[in-house]
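Q: below are the sequence and a predicted model; questions follow.
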Amino acid sequence: MAETVTVSGTTSPGLLASLDPLLREWLPRQRWFAGKGRPVTGFSLVAATELLPPSGRLGLYHLLVRAHQPLTLGAAPHAGDCYQLLIGVREALPPRLAPALIGHVTDGPLSGRTVYDALYDPRPADVLLEALRSQARIGGLRFERAPDQDIRPGLVPRVMTAEQSNSSVVYGDTFILKVLRRVVPGTNPDLELPLALAREGCARVPAPTAWIEADVGGEVLDGDVSGASYVLGVLQPFVQGATDGWELALRQLAKGEDFAAEARALGRATAEVHTALARALPTVTLGHAQLEPMVQGMIERLESAVQQVPVLGPYAPGLRTAFEALADLAAEGHTWTAQRVHGDLHLGQCLRSAAGEWSLIDFEGEPARPLAERRMPQPVVRDVAGMLRSFDYAAHSAGPPAPEWARACRAAYCTGYAEAGGFDPRTDPVLLRAWETDKAIYEVVYEARHRPDWLPVPMAAIEELAAASELT
């Protein structure tokens, strides 16, 4: 690996200034950019590390940049989300890298050069794997490897082009590196939970082989100067020949084949992961005092969603009763157990191996939620509700809607969960309905913002959930 230097955000303003106009155009177009619909007014540099010198044929920068955007349209700019960028530098891009183009720099230290998303390029992707293999320390970047884990050199990288909220590189069908794009300081559950599950010997989640972290000191944010540690990427074994649950469900649905057996097996896998998490990490009891702020958060998300997506308005009273029914149970003295959960479970977060075994992946949780919230103990029903909503999505995604197919999958999943976990989520219908309603509201806001053509899918569920809530 080439000798590296670290450039601080205060001593090299020219680098970011030269990239600024290109990033303003390129960044909002990326699937993983969280601030869509609001203009980017500027950037601040959190950290910059030179991994390959730009004076050569190929340069490579690792950047952490904070995008400045108004919180709402017309408001003042705000120092918002921090993004991880790997910027490749070349004189010109070969045709194979055309999809990775960011733009041509016209001034500053990279004037006259072409910059691009380096994860699409095998050589920069190689640099990352070699750093993980050698457990390198490069400026503020730390490349860690799990004890007794080996990474052999020479694995050929390829970027995965499927639509994702992060980026992934596969190395020789042996490893997959998930590169987090929107990063926050603190303990990331996408590394924390798989490490905890590996210690418990849970084979349902691929154990982390290695990971990338960054130590950042002296960042100024909202007037405060503080040091922070960021998790930037996780390397795990690649499950060869695996199919993700979403693709498999759509394939079975298109052929008119039953998916209930797979849904039941997936329910068992989910329960096994929950059981291992409860052994590995603390659990808590939720009573009235704990449920009250949780329910209030659900109600506030509903009110905010109605403001953002007015079509929700007529259903809001019925939806609200789902949350109030849960609050009433808590007020009567009911309690629930909460623990660490996946936090964003759906069919696309599940892999079925060629041997038929199910694995759960991507423990980051809902990226739009604050990290502290994503790390809070939750009822396991939160994950169950996410999966039930996913079956509904699949049933509405190909050809005419197939509600009976979805109902069969939902029942089979809950049966499988009860077989392995000793608890059938259907026996707590008030709790399950509240979490499923909260999830459907989230989906409505997401689809209205990112995929308007999909909005009828969660809206169909909203209509049913509002009616069901009004009957309780």
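A: It's in.

Q: switch to C-alpha atoms for all contacts and neighbour counts from now on
A: Fine.

Q: Leu191 and Leu232, how far apart?
A: Leu191 is 10 Å from Leu232, where distance means C-alpha to C-alpha, to the nearest Å.

Q: and the two? Which one has more around it.
A: Ranked by neighbour count (other C-alpha atoms under 10 Å), Leu191 and Leu232 place Leu232 first, with 25 against 22.

Q: buried ones in the helix or strand hosting that one, by neighbour count?
A: Applying DSSP states H and E as the criterion places Leu232 in strand 224-237. Using 16 or more other C-alpha atoms under 10 Å as the burial criterion, the residues of strand 224-237 that qualify are Ser229, Tyr230, Val231, Leu232, Gly233, Val234, Leu235, Gln236, Pro237.

Q: just the strands from the stretch 301-450 of the chain, written as ranges.
A: Counting by DSSP state E, counting those that start in this stretch, the stretch 301-450 of the chain has strands at residues 336-338, 350-352, 358-360.

Q: I meant to write the stretch 101-250 of the chain there.
A: Using DSSP E, counting those that start in this stretch, strands in the stretch 101-250 of the chain cover 101-104, 114-117, 137-138, 141-145, 157-159, 167-171, 175-179, 182-183, 210-221, 224-237, 243-244.

Q: let me have those in CSV, adding distance to Arg123 as columns.
A: Converted to CSV, the strands of the stretch 101-250 of the chain look like this (distance: least, C-alpha to C-alpha, whole Å):
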stretch, distance to Arg123
strand 101-104, 16
strand 114-117, 12
strand 137-138, 17
strand 141-145, 18
strand 157-159, 9
strand 167-171, 12
strand 175-179, 15
strand 182-183, 23
strand 210-221, 18
strand 224-237, 17
strand 243-244, 28
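
Q: any idea which of the ones you listed gets closest to Ala355?
A: strand 243-244 (10.9 Å; C-alpha to C-alpha).

Q: which strands and helices sit next to the closest one?
A: If contacts are counted by 3 or more C-alpha pairs under 8 Å, 6 or more residues apart in numbering; DSSP states H and E, strand 243-244 sits against strand 350-352.

Q: redo that, cut-off 10 Å
A: Packed against strand 243-244 by the contact rule (3 or more C-alpha pairs under 10 Å, 6 or more residues apart in numbering; DSSP states H and E) you find strand 350-352, strand 358-360.

Q: neighbours around the closest residue to Tyr315 other than its chain neighbours, how many?
A: With C-alpha to C-alpha, 6 or more residues apart in numbering as the criterion, Tyr315 has its nearest non-adjacent residue at 5.9 Å, and that residue is Ala466. For Ala466, the tally of surrounding residues (other C-alpha under 10 Å) stands at 20.

Q: go on, Asp126?
A: 20.

Q: what's the answer for Arg113, then?
A: The number of residues near Arg113, taken as other C-alpha under 10 Å, comes to 19.

Q: ignoring the adjacent residues along the chain, who's closest to it?
A: Glu91 (4.9 Å).

Q: and the one you found, how far from Leu60?
A: For Glu91, the distance to Leu60 - C-alpha to C-alpha - is 13 Å.

Q: compare the two and say which is more crowded by neighbours.
A: Using other C-alpha under 10 Å as the criterion, Glu91 and Leu60 rank with Leu60 on top: 24 against 16.

Q: structure B:
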Amino acid sequence: MDSTLDCLSTWMPHQRWYAAKGRTPALRLVGSWDLLSPDPAARVRTLLVADEASTPAVLYQVPVVERSTATVADDAVGVIGSPESGITLIDGPTDAAYTAGLLGLVSSGGRAGSGDTVATGRPAASAPSTADDHASRVLSGEQSNTSIIYTSAAGGAPVISKVFRQLHPGLNPDIELQTALADVGSPFVPRAVGSLGGTWAGTDGPVEGSLAFAQEFLPGVEDAWRVALAAAEAGEDFTARARDLGVATATVHADLARLFPTTVSGDAERAAAAASWRVRLDTAIAEVPELAPFREPILAVYGRATEAAWPALQRIHGDYHLGQVILVPDHGWVLLDFEGEPLRPMSERTRPDLALRDVAGMLRSFDYVAGSLRLAQPDRPADDVGAWAADARRAFLDGYAHAGEDPARTQALLDALEIDKAVYEAIYEARNRPSWLPIPLGAVGRLVDGPTRS
């Protein structure tokens, strides 16, 4: 096993999902299990390895396929290395032996492994049939997970299975929320196929967590960011689609409030939220001096928000923006990726929160469409794209109010949440894309002068 870990230590830093970029991994095997391989020439294993080069240590899921080196082409995709003479390790999601075994376990149920390390497949009640043989490919461009797309030669429903690379204790909210919504027939999420849960040895005893989630794949669609950006660039009216998106968002929020417990927003919750806003603002001002003149007006908005009436806390999307929604022809908007912000601890991602946080995230996303066009087309009149974004924001809020609670009733709180999001964006842009910094700075200036709805 030491030779396998040595191979992984060389390979993992080059993967997008590896968190400790620039460091040499210090890997320890936590557990492993074998999947039933449809290919007798391949051994399919899933390794759980802790990287102790990070503090705290990060636990990774690394599926591998062992093949005879003589059978692996020189240009084969996903090659990890050779832990011993004559054996080559291949990244599981790129090899049909692993992808077939994974889909079978997730969609049909069953167990793999023994002792302290066990994987259990849990088919969803709303699952479409996956009995046909499937071809598979890895979805490119992901940062923190690996998704496998399955297509059936017999015309069955295509499936996408997300393999969680970084593992955490507890049920992943992407599985929990989407499955619950799909099981009650929500038209605004894909149908769930099933999930893979795991048990492994932890410091204080057995730990349970989520390993993979499979759902209906909707091909030939574009995410809302691309749809909105194309409309803004062409000067097309987007208000009808933005209003429909508001309706979809409010309906999903109402379903989540009905399916999961809600809690009252008490003094402690308000104080904690206000404290986090102030800390983030002070951090941002230290990094982005351009925010300093806005400090007192921002704090005034925060003060009005904490004095206003707050709605109940409930389960929410948690990382909501135009890139998390797709427009399906002859169907409408579909929401994806209820995993929450990947860098937040799982305990925070599953905690009831303000539904208005999702609303604020989408409003910021519309603003980013306009801001990105201003940067790409500096000669274009600013009022042109600004009016497009204002109309889209207004239509989204109108649609949300039509199907749910009117955000205008809690305007002060919505303004505070949008400003807090823009402050976070300012930190991000200053660190990663300084040329984009005017987008959140412009939003802060607008929001301290007037309400979100304008």
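A: Perfect, thanks for sending it. Just so it is clear, the structure is predicted and the values come from calculations on it, not from any experiment.

Q: need the TM-score between these chains.
A: Superposed pair, TM-score by TM-score structural alignment, normalised by the length of structure 2: 0.85. Supporting alignment: 430 aligned residues with a C-alpha RMSD of 2.8 Å.

Q: circling back: for Thr161 of structure 1, which of the helices and strands packed on strand 243-244 of structure 1 is the nearest?
A: Closest among those, once you apply C-alpha to C-alpha, is strand 350-352, at 17.2 Å.

Q: which strands or helices does that closest one pack on?
A: Counting by 3+ C-alpha pairs under 10 Å, 6+ apart, strand 350-352 of structure 1 packs on strand 243-244, helix 245-254, helix 260-280, strand 358-360.

Q: out of the strands of the stretch 301-450 of structure 1, which is closest to Arg96 of structure 1?
A: Closest among the strands of the stretch 301-450 of structure 1, using C-alpha to C-alpha: strand 350-352, at 29.3 Å.

Q: which residues touch that closest one?
A: By C-alpha atoms under 10 Å, 6 or more residues apart in numbering, the list of residues contacting strand 350-352 of structure 1 from outside reads 204-205, 239-248, 262, 266, 269-270, 357-362.

Q: filter those down to the buried ones.
A: Buried among the contacts of strand 350-352 of structure 1 by 16+ other C-alpha under 10 Å: 204-205, 239, 242-246, 248, 262, 266, 269-270, 358-362.

Q: which ones are touching Pro282 of structure 1?
A: Applying C-alpha under 10 Å, 6+ apart to Pro282 of structure 1 gives the contacts Ala338, Gln339, Arg340, Pro377.

Q: so what's Ile160 of structure 2 closest to, chain neighbours aside?
A: Closest to Ile160 of structure 2 by C-alpha to C-alpha, 6+ apart is Ile149, at 4.4 Å.

Q: who touches the one you found in this structure?
A: By C-alpha under 10 Å, 6+ apart, the neighbours of Ile149 of structure 2 are 93, 99, 134-139, 158-162, 214-217, 219.

Q: cool, Asn172 of structure 2 as well?
A: Neighbouring residues of Asn172 of structure 2 by C-alpha under 10 Å, 6+ apart: 164, 197, 209-213, 338-340, 346-347, 349-350.

Q: 7 Å instead?
A: Ser210, Glu339 (C-alpha atoms under 7 Å, 6 or more residues apart in numbering).

Q: residue in structure 1 paired with Ala192 of structure 2?
A: Aligned counterpart of Ala192 of structure 2 in structure 1: Pro208 (TM-score structural alignment).

Q: same thing with Val58 of structure 2?
A: Aligned partner of Val58 of structure 2 by TM-score structural alignment: Asp81.

Q: contacts only, for its match.
A: So Asp81 of structure 1 contacts Arg66, Ala67, Arg182 (C-alpha under 7 Å, 6+ apart).

Q: neighbour-wise, which one of those leads?
A: Ala67 (25 neighbours).

Q: wait, a strand at that one?
A: Yes: judged by DSSP: H, G, I helix; E, B strand; the rest coil, Ala67 of structure 1 forms part of a strand.

Q: how near is the residue nearest to Arg113 of structure 1 to Tyr61 of structure 1?
A: 15 Å.

Q: tell me the counterpart of Phe238 of structure 2 in structure 1.
A: Using TM-score structural alignment, Phe238 of structure 2 pairs with Phe259 in structure 1.

Q: ok, its match touching Cys409?
A: Yes: Phe259 of structure 1 lies in contact with Cys409 (C-alpha atoms under 7 Å); the separation is 6.5 Å.

Q: for stretch 338-346 of structure 2, list every residue counted as buried.
A: Across stretch 338-346 of structure 2, burial judged by 16+ other C-alpha under 10 Å covers Phe338, Glu339, Gly340, Met346.

Q: stretch 215-224 of structure 1 too?
A: For stretch 215-224 of structure 1, using 16+ other C-alpha under 10 Å, the buried residues are Val216, Glu219.

Q: what does that stretch contact?
A: Residues contacting stretch 215-224 of structure 1 (C-alpha under 7 Å, 6+ apart): Val46, Ala47, Gly140, Leu141, Val225, Ser226, Gly227, Ala228, Ser229, Tyr230.

Q: cool, and stretch 360-375 of structure 1?
A: 188-190, 193, 204-205, 340, 342-344, 349-351.

Q: from the residues you listed, pick the one nearest Arg38 of structure 1.
A: Closest to Arg38 of structure 1, out of all of the contacts of stretch 360-375 of structure 1 and judged by C-alpha to C-alpha, is Asp344, at 24.9 Å.

Q: the closest one: what's its closest spatial neighbour, skipping adjacent residues?
A: Per C-alpha to C-alpha, 6+ apart, closest to Asp344 of structure 1 is Gly365, 4.8 Å.

Q: same question for Ala468 of structure 1.
A: Among residues not flanking Ala468 of structure 1 along the chain, Gly318 sits closest, at 8.0 Å (C-alpha to C-alpha, 6+ apart).

Q: what's the counterpart of the one you found in structure 2?
A: Counting by TM-score structural alignment, the partner of Gly318 of structure 1 is Phe294.

Q: distance of that match relative to Gly445 of structure 2?
A: Distance from Phe294 of structure 2 to Gly445 of structure 2, by C-alpha to C-alpha: 7 Å.

Q: now do Ile149 of structure 2
A: In terms of C-alpha to C-alpha, Ile149 of structure 2 sits 43 Å off from Gly445 of structure 2.

Q: ok, Thr71 of structure 2 next?
A: 62 Å.

Q: now swap in Asp383 of structure 2 and tell me
A: 16 Å.

Q: ok, now Gln324 of structure 2?
A: From Gln324 of structure 2 to Gly445 of structure 2 the distance is 27 Å (C-alpha to C-alpha).

Q: now Arg393 of structure 2
A: 17 Å.

Q: what does Val288 of structure 2 give?
A: Relative to Gly445 of structure 2, Val288 of structure 2 is positioned 14 Å away (C-alpha to C-alpha).
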